[in-house]
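Participant: Build the 3D model from these lines:
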Amino acid sequence: MNQESMSATRDALAQAGHVSFSSLFPATRHGAHTVRHDAEKWLADHLPPEGHESGDLAATASLLAAELTANAVLHGRVRGRAARLVVTLDATAVRVEVTDARGERLPAKSPSEDGESGRGLLLVEALADDWGVRPHPPGGKTVWAALRR
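Facilitator: Next up is the predicted model:
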């Protein structure tokens, strides 16, 4: 997609009340940390400040982005492949999506009792109004969480 068509698409989405942040990041702890902070800045620019109901929404979306990007690094990393964080705002919801290269490693809806991981998804379940996972061809997955506005 060239710069002109990207701009036209962004303008059309903005007019429809739909804007999004999208960034590839290295599937490393530092990459996840950096993209999460970039998304937090973007959310601060697009939602009212803390203390307002939507400010709390920004904080919750930031927590979801932190957990999902950390999970992509921990469970979805493939050497040499990047992950992607997308945060979308529209009139009804904030949606956080993270795509990684490990489609065969799907998150469990609840952790096993003796497992050492999976607890972060309990946080996602508690914070999000809805969440799930879908395949991302040719072999990855996208884990998403949605917050109603």
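
Participant: For the rest of this, base every contact and every neighbour count on C-alpha atoms.
Facilitator: Fine.

Participant: Okay, helices next: where are they in this structure?
Facilitator: 3-15, 29-46, 53-75, 119-127 (DSSP state H).

Participant: and these, which is most packed in?
Facilitator: Neighbour counts (mean count of other C-alpha atoms under 10 Å) averaged over each of these peak at helix 53-75, with a mean of 21.

Participant: Proceed likewise with the subsequent sequence, for comparison:
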Amino acid sequence: MTSGLKASGELRMGMAASPASAGLAWTLVGQRLLSWGLGEDARYDAHLILAELVANAVAVTPVGGSITLHCRRDADGVVLGIADSCPGLPRDPPPVVELELEDLDLSEESFDDNGGWGLTLVAALSADCGVTPLDSGGKVVWARLRS
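Facilitator: Alright, predicted model coming up:
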């Protein structure tokens, strides 16, 4: 695991590509956001955004691989990102819509697998979001928090 705090206040930390990394990412970012004076609403949105970004990165990373958390503050606010080694870019999220219960597959075998809405949630909660390809062949999926 690697970590570093850049002089600019950027937090960058490598972590295992595991669903448990969402909790670690939130602990680190939550403390950083508190120290920057962000309110409860922004921290709540950041928590949901991080959970989705980590889940997506973990899903495309081979077992035993790693992902990297990015959190930085700049003149325009706070940007959260998760880097993975997968060169594939995520599909554009579907438009934000209100789901009805009948839209979900509630069968026992699919009850918790109604995915595909994570980036829509990220887009709805953030001021801006996107994907930045890395020279290494991977990418950073990022979101800018609303101020």
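
Participant: Overlay the chains and give the TM-score.
Facilitator: Laid over one another, the chains give 0.74 as their TM-score (TM-score structural alignment, normalised by the length of structure 2), with 129 aligned residues with a C-alpha RMSD of 2.6 Å.

Participant: could you dump the helices of structure 1 to TSV with distance to residue 95 of structure 1?
Facilitator: Below are the helices of structure 1 laid out as TSV (distance: least, C-alpha to C-alpha, whole Å):
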stretch	distance to residue 95 of structure 1
helix 3-15	15
helix 29-46	11
helix 53-75	8
helix 119-127	12
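
Participant: mind checking which of the ones you listed is nearest residue 90 of structure 1?
Facilitator: helix 3-15 (9.0 Å; C-alpha to C-alpha).

Participant: once the two are aligned, what's the mean deviation for stretch 30-42 of structure 1 against structure 2?
Facilitator: Average distance, stretch 30-42 of structure 1 versus aligned residues of structure 2 after superposition (mean C-alpha distance after the TM-score superposition for structure 1): 1.9 Å.

Participant: okay, that stretch sits on what stretch of structure 2?
Facilitator: Counting by TM-score structural alignment, stretch 30-42 of structure 1 falls onto residues 20-32 of structure 2.

Participant: same question, stretch 58-67 of structure 1
Facilitator: Using TM-score structural alignment, stretch 58-67 of structure 1 pairs with 43-52 in structure 2.

Participant: what about the matching stretch, how far off from structure 1?
Facilitator: Averaged out, stretch 43-52 of structure 2 is 1.8 Å away (mean C-alpha distance after the TM-score superposition for structure 1).

Participant: still on that earlier bit, looking at the helices of structure 1, which is nearest to residue 89 of structure 1?
Facilitator: helix 29-46 (8.4 Å).

Participant: which other helices and strands contact that closest one?
Facilitator: strand 19-26, helix 53-75 (3 or more C-alpha pairs under 8 Å, 6 or more residues apart in numbering; DSSP states H and E).

Participant: could you give the angle of that helix to strand 19-26?
Facilitator: Calculated by axes from the mean of the first three to the mean of the last three C-alpha atoms, to 10 degrees, helix 29-46 of structure 1 forms an angle of 170 degrees with strand 19-26.

Participant: Looking at the helices and strands packed on helix 29-46 of structure 1, which is nearest to residue 130 of structure 1?
Facilitator: helix 53-75 (11.6 Å).
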